[in-house]
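A.B. asks: generate coordinates for the sequence data below:
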Amino acid sequence: MTFRFPALRHIACAAALATCGGAFAQTQTLTPQQQRFHEIYKELVEINTTHSVGSTTQAAQAMQAVLLKAGFSKDEMQIIEPFPRKGNLVLRWKGSGAKQQKQPMLLMAHIDVVEAKREDWKTDPFKLQESDGYFTARGSIDDKAMASSFVSVLAQLKQEGFQPTRDIIMALTADEERGDVESNGAMWLLKNKPELLKAEFGINEGGGGELRDGKPNLHRVQIAEKLYTTYEFELRDVGGHSSLPTATNPIYGMSEALARLGAYRFPVMLADVTKTYFSRTAPLMSGQLAEDMRAVGNGSTDAAVIERLSKTPLYNAQLRTTCTATMVNAGHAENALPQSAKAVVNCRMLPFDDPDNVEKQLKQVITNNGANDKITMRQFAKPTRSPVSPLQGEMFSTIETLTKEMWPGVPVIPFMSTGATDSRFARNAGIPMYGVSGLFFDPADLRTHGLDERVEIPRLYDSREFILKLVKKLAS
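C.D. replies: Sure, this is the predicted structure:
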């Protein structure tokens, strides 16, 4: 698919952006609102918000300026910067005050991005590239697509004179990519200023649609996420001259331990979110895969079924807790026996698993049930447990209605994210969160956190339209 955009007159799919896929049957210029969204998106993407040298404060100020221009007042917004360069923008748009006014809704998106080295990328990661049907830049997906959509949608609704029946809270936050750190914006706000974000429910990243053969196939909604924690294992020895090898070489001992971990599988644990995911996905599949998914959806843990599904990393991660080695470091000189070998192991625990039990199993595997008790274990941070958001209610039913309207025949699939988002902090604060964006991807080309991060241009405009309808409907 190849199409290029002139400077100010971008081409989009006319009849149905959601289904145009690889080729455009018709074309039209962008609407004024789409053009304005493009300007907001470009401005936000091109502000460097990495931890090393960037500033989310600058990004927050830029988005505040956009909203001021749209008609919001300074009294409706505040930039909160508890740490240098780690600013957060919080907006509260008051509801109508009607007799039966609904509780607030929260729109949450982080505006920090992961690091990106210019020498590794084909183009400058902090300059929005528009070519071959894609927007390419760091943050083009994660999470500036959603953040700029929120800003664009609220600006449009304000200019159109829309009056929400409930308060709309928007929080653009810092340091999500760094996890449970003190400067994590969402975590800090919910801990120190919880009244600012208190809401009946919220929308955040974590979901998204999947394309098959270039067409929308399913629309995932994140209602839960796995717990995140990391361990460091170390094995030490006295070392010595490399010409006199010993049987206590830490590299060999740690290698054996990691080999055991690589072969180990944590027990399968099924919950409602897991069974619902497989049962609703089964009709989209065929053959043995469809049968296996239906079986798990009905609660089966048959060994043959689990074995077949576990061969696919995504399905394996839905079925069980996972722990995997991500970093190793050993030795100090090429001609010396190593004095230590270290390995970092990252775990993603099921939200309904027992973290203490997971740690116990992990230690048993690494130390070979205590046979190598010289391997020490250190945990970097305790996992943050969070509840599952309910499938029933206004939020989920609205997502299903709009999905049916925009992508007929595409099912809504509740999903447990294998990664981590700031939704876990909000859920722990009593706010049911839903990861949903209306943004569809080809699973084979998902470059979030990777080189040349990109998103299909028509899909992004379609996502923005979905978010507009979702916010308007929930606040009407």
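
A.B. asks: from here on, contacts and neighbour counts on C-alpha atoms
C.D. replies: Fine.

A.B. asks: ok now the top helix by length along the chain, how far from the chain's centre?
C.D. replies: Longest among the helix segments of the chain by residue count, using DSSP state H, is helix 457-474. Remark: helix 457-474 is offset 18 Å from the chain centroid, using C-alpha atoms, centre = their mean, to the nearest Å.

A.B. asks: which of the three states applies to the residue most central in space within the chain?
C.D. replies: With distances taken as C-alpha atoms, centre = their mean, Gly206 lies nearest the centre of the chain, 3.9 Å away. Reduced to three states with DSSP: H, G, I helix; E, B strand; the rest coil, the structure at Gly206 is coil.

A.B. asks: before we go on, could you also do this sequence so I can check it against the first one:
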Amino acid sequence: MSIARYFVLAFIAFVTAAAAAQALTPHEQLTRDIYKELVEIRTVHPDGDNTAAARAMAKRLIDAGFDPKDVEVIEPHPLKGNVVARLRGTGELKPLLLLAHLDVVEAKKEDWSDGLDPFKLTERDGYFYGRGVIDDKAMAAIFIANLAKAKREGWKPKRDIIVALTADEETGGHNGVAWLLKNRPELIAAEVALNEGGGGQYRRGKPFVLNVQVSEKMYLTFDFEVTHAGGHSSTPGRENAIYELAAALDRLSRFDLPARPNMMMRRMAAKLVDVETGDLAKAFGAVAEGRATDDDYKVISRVPRYNAQLRTTCVATRIEGGHGDNALPQRAKAAVNCRLLPGEDPEFVRSELQRVAGDKVTVTPRGSARKSDPSDPESPWIQTIARISAETWPTATVVPVMSAGATDGSRLRNAGYAVYGVSGIFTELGENRLHGKDERVGVRSFFDATGFLDRLVRALGSGT
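C.D. replies: Okay, here's the model as predicted:
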């Protein structure tokens, strides 16, 4: 055999092996197809079509053999549809609810990198890109694909498995979970629910933490507003609504509300002592033992994801002002979004923000904060999560956490559900593209999560 022929055959063998390694199983292909379908249905508020996404997922389940009577698309408002479906079990145990939301935050193609369209699923360099590929269409697609597989296989759990994919979790006035709890509670009545809010982290490609949301912070936005009489821009004075608002926001950027490590933070710190290293591990040890100092808090606060567990945070997210290029501004306004620790007094937060903003700025809350009690971080449910996680990722430590972001889990907790936020989706430590440019998830991570959630749901559904 000639050397040239040898290298040609070797190259062909290499390409064939690589292609075989990347080939998807039939279930993985189905999951990817559902994922693509969901990502490519634009479901942003106010003009995205959640109902189209709900109907598409209903069709997937009916095609898999679900009785149409067990699959219901509910549209309380145009474009704001939800789908609720039930995989019937023996009824020996109370139902399990699988919750995910269909809506996503807005994204514009011109804001994303070349070759990426937020409403097209793109696979590139080992990642899936698109709006909602993590938040929250990954879990939605996985739940539908796994239930379709379970139905085709004839699986009969000890409890009914209910899946609810809902609208307006991100924004908008027609929240699907709130509507269902008020108007059709029997459709989603369950003993325990799995939801978003918890994910895993890789450290240099190796799974080291799987966060499970058992609690969450309260969402509350405050308006900072300055008003003046205005006037002609050709004769400006020292007073200016925009300058005064900007000065207030500058002061806010250097301000921290007090650290208040609650029981959930101390439990989390006890787990992270063995995960983190150096000064951070020492600081977590001090928090876990109730002896933390200001210096310990400063060490923890350097890491944004940990700082958010330690205190109520407030940050400017939107700004507007003025009414003409040639006019002094009569009004300048900013939105300051706060995530309050459970038990934090909203009036205390408002008064602190007012003190920082100064007497020329009016600070006003929008609405009220939604409180909820945490789920039990040591329940049999979380023990099952830890067991399935250990079987899937032996190097990952399961850590019960308080989610810094708001989810619909709080609505369910307030209705008496045990709720655990666990997606099984891992991202590299320090990466956070949710709601941002080039949202992405690793292909391997997505399919690992598919298998993990299948095993978890089957364990919980079987009572094991």
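
A.B. asks: now check the residue nearest to the centre of structure 1 against structure 2: what is it aligned to?
C.D. replies: For Gly206 of structure 1, the equivalent position in structure 2 is taken to be Gly197, counting by TM-score structural alignment.

A.B. asks: go ahead and confirm its match touches Val212.
C.D. replies: Yes - using C-alpha atoms under 8 Å, Gly197 of structure 2 is in contact with Val212, at 7.3 Å.

A.B. asks: overlap in contacts, those two.
C.D. replies: Gly421, Val422 (C-alpha atoms under 8 Å, 6 or more residues apart in numbering).

A.B. asks: quick one: the strands in the stretch 301-450 of structure 2?
C.D. replies: 313-321, 327-328, 331-340, 362-366, 397-403, 418-421, 426-428, 440-442 (DSSP state E, counting those that start in this stretch).

A.B. asks: got the buried residues for stretch 275-290 of structure 1?
C.D. replies: With burial defined by 16 or more other C-alpha atoms under 10 Å, the residues of stretch 275-290 of structure 1 counted as buried are Lys275, Thr276, Tyr277, Phe278, Ser279, Arg280, Thr281, Ala282, Ala290.

A.B. asks: return the subset of those lying in helices.
C.D. replies: Lys275, Thr276, Tyr277, Phe278, Ser279, Arg280, Thr281, Ala290.

A.B. asks: what residue in structure 2 is paired with Asp445 of structure 1?
C.D. replies: Counting by TM-score structural alignment, Asp445 of structure 1 lines up with Glu431 in structure 2.

A.B. asks: how much space separates its match from Phe119 of structure 2?
C.D. replies: 21 Å (C-alpha to C-alpha, to the nearest Å).

A.B. asks: who's more crowded, the two?
C.D. replies: Phe119 (23 against 10; other C-alpha atoms under 10 Å).

A.B. asks: what does Gly65 of structure 2 align to in structure 1?
C.D. replies: That one, Gly65 of structure 2, aligns with Gly71 by TM-score structural alignment.

A.B. asks: and that match, how far is that from Met146 of structure 1?
C.D. replies: In terms of C-alpha to C-alpha, Gly71 of structure 1 sits 21 Å off from Met146 of structure 1.

A.B. asks: tell me which of those two has more neighbours.
C.D. replies: Higher neighbour count among Gly71 of structure 1 and Met146: Met146, with 31 against 13, using other C-alpha under 10 Å.

A.B. asks: quick one: contacts for that one?
C.D. replies: Ala109, Glu205, Ser437, Arg464.

A.B. asks: compare these with structure 2 and list the overlap.
C.D. replies: Checking the contacts of Met146 of structure 1 against structure 2 (both residues aligned by TM-score structural alignment, their matches' C-alpha atoms under 8 Å), the contacts still present are Ala109, Glu205, Ser437.

A.B. asks: neighbour count and distance to Leu244 of structure 1 added to these, as CSV?
C.D. replies: Output for those, formatted as CSV (neighbours: other C-alpha atoms under 10 Å; distance: C-alpha to C-alpha, whole Å):
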residue, neighbour count, distance to Leu244 of structure 1
Ala109, 28, 57
Glu205, 26, 55
Ser437, 28, 60
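
A.B. asks: which one of those is nearest to Lys382 of structure 1?
C.D. replies: Glu205 (22.8 Å; C-alpha to C-alpha).

A.B. asks: surely that closest one meets Ile111?
C.D. replies: No - if you go by C-alpha under 8 Å, Glu205 of structure 1 and Ile111 don't touch, sitting 11.6 Å apart.

A.B. asks: what touches both of these two?
C.D. replies: Going by C-alpha under 8 Å, 6+ apart, residues that sit against Glu205 of structure 1 and also against Ile111 are Asp143.

A.B. asks: circling back to that earlier point, residue contacts, the residue lying closest to the match of Gly206 of structure 1 once chain neighbours are set aside?
C.D. replies: Counting by C-alpha to C-alpha, 6 or more residues apart in numbering, Gly197 of structure 2 lies nearest to Gly421, which is 4.6 Å off, once chain neighbours are set aside. Gly421 of structure 2 makes contact with Leu194, Asn195, Glu196, Gly197, Gly198, Val212, Gln213, Val214, Gly409, according to C-alpha under 8 Å, 6+ apart.
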